[in-house]
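Asker: whatever this is, show me its structure:
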Amino acid sequence: MAHKPHEECGLFGIYNKDGLQVAEETYLALYALQHRGQESAGIAVNDGGVITVHKDMGLVPDVFDEKTIKKLGSGQLAIGHVRYSPSDKLERANSQPLVMRYVKGTLAIGHNGSIVNIPELKKELEYGGAIFQTSCDAEIIAYIIARERLNAGSIEQALVNTMKKLKGAYSLVMMSPKKLIAARDPQGFRPLCIGKIGESYCFASETCALTSLGADYVRDVEPGEVVVVDENGLRSLKDHCGQKSSLCIFEFVYFARPDSVIDGQSVHFARQNAGRILAQEHPVEADLVMGVPDSGLDAALGYSYESGIPYGMGFVKNRYIGRTFIQETQKQRERSVSIKLGALGAAVKGKRVVLVDDSIVRGTTCANIVANLRAAGAKEVHMRISSPPFMHPCYFGTDISSREHLIACKMSIDEIRDHIGADSLGYLSIEGVHAIAKESNLSMCDACFTGRYPIEVPDEMPKDKYDQKIKA
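Answerer: Here you go, the predicted structure:
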């Protein structure tokens, strides 16, 4: 697990009625969603019922160039996917979209989230003769949809039937020969929205992708809703709507791009609200408020507004270091912090600094950042975190997989303060984190902080849910 929690994937889909180049539009949308997944990227294009897919490991501009975009063609429908996997399986076979051929035709699917009952579903399917080529949830979901389609009157009804069997987090984009389909789990763990370019509809994980295309935001997909776009326009099925929602609170704390609006709430202002509440809950006398780039900047601005302490830059971020630079050994991780973030000595020397970040997972990175500020001449460093302490694993698509990796499970707040070398440490309260997104239409999941899971989860998180042995 890295020094920051990661979310699993970003999705996009488009139904073209305006002569758009769907592969190019999808490429640009995935570029806007790159923050949601940097391990692989893929685009599938439907041209007259023939689906062509290109996908590979790497960032969007590494996977696609002008030649590959042109090769995908200019079909009527397309879906795209960027992936981050919370498991250790970094394999090309797991990159999405997945394209499946079955008795009713061809199906392409992209998935964001994590299904908690996948081991049981996989076991049942394997006993029925199923053979799987990947270790991602999307393949199992597609297999169940294909089986349900044999008795359902449409692909969207097959998806509705499939949703009865799925437990956990899933936002989906799907493409059949003639339809573009999107769905969101009944709790709405992961975001998904609807946009429109002229007469062409599109789906995206975040509104920032719509903005990048010049698309108009229509609305969010409701938790439990299945939305279908075909030659007759847009319609939806709401068989699974109406349950208590549980949008992941970390979409507002860290995952989503600041310029996105999720279920009615601006991410930028939610993070500023977090900073304001932090200043109320953990005031301190200081000369400068600064954020850890980039995740702590908005909250730092809110802290400054509320406290009256001037806001300023304390670090310069090296923009030319990608994820591939982050190494696995502890020493390499520690060195990467200094190379990625350079402390501005002229700005912090002799000053009492409030340093704001979104979270502390292991504590190592935070300790290095504090040490860098002190080396640059900061007189005091007061750490403020715009979320509560991580205390429990996440089963819904975030790579907080084990309590053994969480520093808050091993140390008290005072001990963490001493461990990272700060003069003081303050976390946002549970009440505070629930107050940051008052404009949101949905209730929030806070299980990683409280252990209050909105649905039934396994007693123990397996290291890899796909490699559990089937018992006879």
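Asker: alpha carbons only for contacts and neighbour counts from here, please
Answerer: Noted.
Asker: so the spatially most central residue of the chain: helix, strand or coil?
Answerer: In the chain, the C-alpha nearest the mean C-alpha coordinate belongs to Glu7, at 3.4 Å (CA atoms, centre = their mean). On the three-state scheme (DSSP: H, G, I helix; E, B strand; the rest coil), Glu7 is labelled coil.
Asker: how close does it get to Val82?
Answerer: Distance of Glu7 to Val82, computed by CA to CA, to the nearest Å: 11 Å.
Asker: list residues touching both of those two?
Answerer: Arg36, Gly37 (CA atoms under 8 Å, 6 or more residues apart in numbering).
Asker: about what we covered before: test my guess that the residue nearest to the centre of the chain contacts Arg36.
Answerer: Yes - contact criterion CA atoms under 8 Å: Glu7 and Arg36 qualify, at 6.2 Å.
Asker: buried set for the helix of greatest length in the chain?
Answerer: Longest helix in the chain, counting residues (DSSP state H): helix 267-281. Across helix 267-281, burial judged by 16 or more other CA atoms under 10 Å covers 267-279.
Asker: from the residues you listed, pick the one nearest Asp185.
Answerer: Within the buried residues of helix 267-281, the smallest distance to Asp185 is 21.2 Å, found for Val267 (CA to CA).
Asker: from what I can see the closest one touches Phe255, true?
Answerer: No - taking contacts as CA under 8 Å, Val267 lies outside contact range of Phe255: 9.6 Å.
Asker: Proceed likewise with the subsequent sequence, for comparison:
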Amino acid sequence: MTKTPKGDDFAASAAIRLKRLGARYRRRRGELDAIIGASKLNEECGVFGVIGTPDAAALTALGLHALQHRGQEAAGIASFDGHHFHNERHLGLVSDNFSDAATLHRLKGSAAIGHTRYSTQGDTVLRNVQPMYADLDRGGIAVAHNGNLTNARKLKSELVQRGCIFQSTSDSELFLQLTARSHQLSMVDRLIDCLKQVEGAFALVVLTKDALIGVRDPVGIRPLILGDLNGSAILASESCALDLIGAKFVRDIRPGEVVICRANGEVESRQVFPPHSPARPCIFELIYFARPNSIVDGKSVYQLRKKLGMRLATEAPCEADMVSPIPDSGVPAAIGFAQASGLPFEQALIRSHFVGRTFIEPE
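Answerer: Predicted coordinates for the structure are as follows:
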């Protein structure tokens, strides 16, 4: 049996793997807008975090690559080595910036968080790239955010009038500013105090000197899951990030829940906001955005898309010679429609697989 490399060997192995995966990914970019047009949707990013392993940065880089479909503008990783925080943020793809073993070695520590950016607010410039970091009186804090705050403009205006200085134009910086101004004693309680002031969609991974923290908004608009790798807790936007590194899926983070993960493997749960019934997850995640091999809110993305196609055949039957999908997200739905209607499934449109998701490329 081949042993999994550790420490420096694992970082070097991860770097080599990212170079190979990145080359494959770059070959798949460039022509998709010729098929579906260059639509610009603005609400997605990918987040990942792990604690309790010496390979935290390398695992985070691999996890972010698995979430690359959620954001192609920029990527960043922050780590903590027990004494100091380290932060690397770059414009471009994960594999373009974290496939060098020297870069991963600079991100020392047994805990790390990462972010792939697809901007909701703020220009595509380095100061808006996450994770965002700040030194507070209770220690450092790094934040990676997927979502969009609907009261960001109001909050920022109030904070600027009180003398706060913002270093970015991203709404995500509000989590740092509001946490810094809280009068609560612990960093977790300060973060919770912050969460009670924001409105909108947010799935967060937060790194402090003591813990890795995961947060999901009260109605569960953005996805966030808990995983495990040999006793090390993992947080990620989608389960496909766990598959790439050989981790196991534990459960979804509940809407309104805060989970505090420790280096010793302990995971504490706090239901900060009362559960909303029913939850209101973004339907776009299941219809289009999430990878088909992911599990989102307990549902197989592939199977749900297939069932939607079957439902469509029942509700809107039609006379046709065949069923053909708009590749690739439409394939499972077309299969379901074909099976339910008895029509043949044919690939009338062939998408080049040397193409990526150009609709999320920056202007």
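Asker: against the first structure, where does the helix or strand that contains Asp193 of the second structure fall?
Answerer: Here Asp193 of the second structure, judged by DSSP states H and E, is contained in helix 187-195. Under TM-score structural alignment, the match for helix 187-195 of the second structure in the first structure covers residues 155-163.
Asker: and that stretch, how far from the second structure on average?
Answerer: Relative to the matching residues in the second structure, stretch 155-163 of the first structure has an average distance of 1.2 Å after the fit, by mean CA distance after the TM-score superposition for the first structure.
Asker: if you count neighbours, what's buried in that stretch?
Answerer: Neighbour counts over stretch 155-163 of the first structure (16+ other CA under 10 Å) mark Ile155, Glu156, Gln157, Ala158, Leu159, Val160, Asn161, Thr162, Met163 as buried.
Asker: where's it relative to the chain centroid, distance-wise?
Answerer: Chain-centre distance of stretch 155-163 of the first structure: 24 Å, with CA atoms, centre = their mean, to the nearest Å.
Asker: next one: stretch 323-337 of the second structure
Answerer: 25 Å.
Asker: show the end-to-end separation of it, please.
Answerer: Taking CA to CA as the measure, stretch 323-337 of the second structure stretches 7 Å from start to finish.
Asker: before we move on, back to that, and the residue nearest to the centre of the first structure, what pairs with it in the second structure?
Answerer: Using TM-score structural alignment, Glu7 of the first structure lines up with Glu43 in the second structure.
Asker: do Glu251 of the first structure as well
Answerer: Aligned partner of Glu251 of the first structure by TM-score structural alignment: Glu285.
Asker: the strand ranked longest in the second structure vs the first structure, mean deviation?
Answerer: In the second structure, with assignment by DSSP state E, the single longest strand is strand 139-149. On superposition with the first structure, the mean distance recorded for strand 139-149 of the second structure (mean CA distance after the TM-score superposition for the first structure) is 0.7 Å.
Asker: repeat that for stretch 304-311 of the second structure.
Answerer: So stretch 304-311 of the second structure averages 0.9 Å relative to the first structure (mean CA distance after the TM-score superposition for the first structure).
Asker: what comes into contact with that stretch?
Answerer: Identification of contacts with stretch 304-311 of the second structure by CA under 8 Å, 6+ apart yields 286-287, 330, 332-341.
Asker: and for stretch 86-93 of the second structure?
Answerer: Counting by CA under 8 Å, 6+ apart, 22, 68, 72-80, 97, 106-108, 124-126, 129-131, 133 sit against stretch 86-93 of the second structure.
Asker: restricted to buried residues, select those residues in ChimeraX.
Answerer: Filtering the contacts of stretch 86-93 of the second structure down to the buried ones (16+ other CA under 10 Å) takes a single ChimeraX command:
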select :22,68,72,73,74,75,76,77,78,79,80,97,107,108,124,129,130,131,133
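Asker: filter the contacts of stretch 86-93 of the second structure down to the ones in strands?
Answerer: If you go by DSSP E, the contacts of stretch 86-93 of the second structure have Ala74, Ala75, Gly76, Ile77, Ala78, Ser79, Phe80, Tyr133 in strands.
Asker: show me the two of the residues you listed that sit farthest apart.
Answerer: Ala74 and Phe80 (21.0 Å).
Asker: shared neighbours, Glu7 and Arg36 of the first structure?
Answerer: Joint contacts of Glu7 of the first structure and Arg36 (CA under 8 Å, 6+ apart) are Tyr84, Phe255.
Asker: helices of the stretch 51-200 of the second structure, start to end?
Answerer: 56-66, 94-97, 101-106, 152-161, 173-181, 187-195 (DSSP state H, counting those that start in this stretch).
Asker: so what touches the longest one?
Answerer: When contacts are defined by CA under 8 Å, 6+ apart, helix 56-66 of the second structure is touched by residues 10-11, 14-15, 18, 46-50, 77-79, 94-95, 98, 104, 107-116, 236, 240-242, 244-245.
Asker: among the residues you listed, name the buried ones.
Answerer: If you count burial by 16+ other CA under 10 Å, the buried members of the contacts of helix 56-66 of the second structure come out as 10-11, 14-15, 18, 46-50, 77-79, 94-95, 98, 104, 107-116, 236, 240-242, 245.
Asker: which ones are touching the aligned residue in the first structure for Ile326 of the second structure?
Answerer: Ile326 of the second structure maps onto Val292 in the first structure, with residues paired by TM-score structural alignment. Contact partners of Val292 of the first structure, counting by CA under 8 Å, 6+ apart, are Phe315, Leu355, Val356, Asp357.
Asker: change it to 10 Å
Answerer: Each residue near Val292 of the first structure by CA atoms under 10 Å, 6 or more residues apart in numbering is listed here: 298-300, 313-317, 341, 355-358, 366, 369.
Asker: in PyMOL, select just the buried ones from these.
Answerer: Remark: buried members of these, expressed as a PyMOL selection using 16+ other CA under 10 Å:
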select buried, resi 298+299+300+313+314+315+317+341+355+356+357+358+366+369
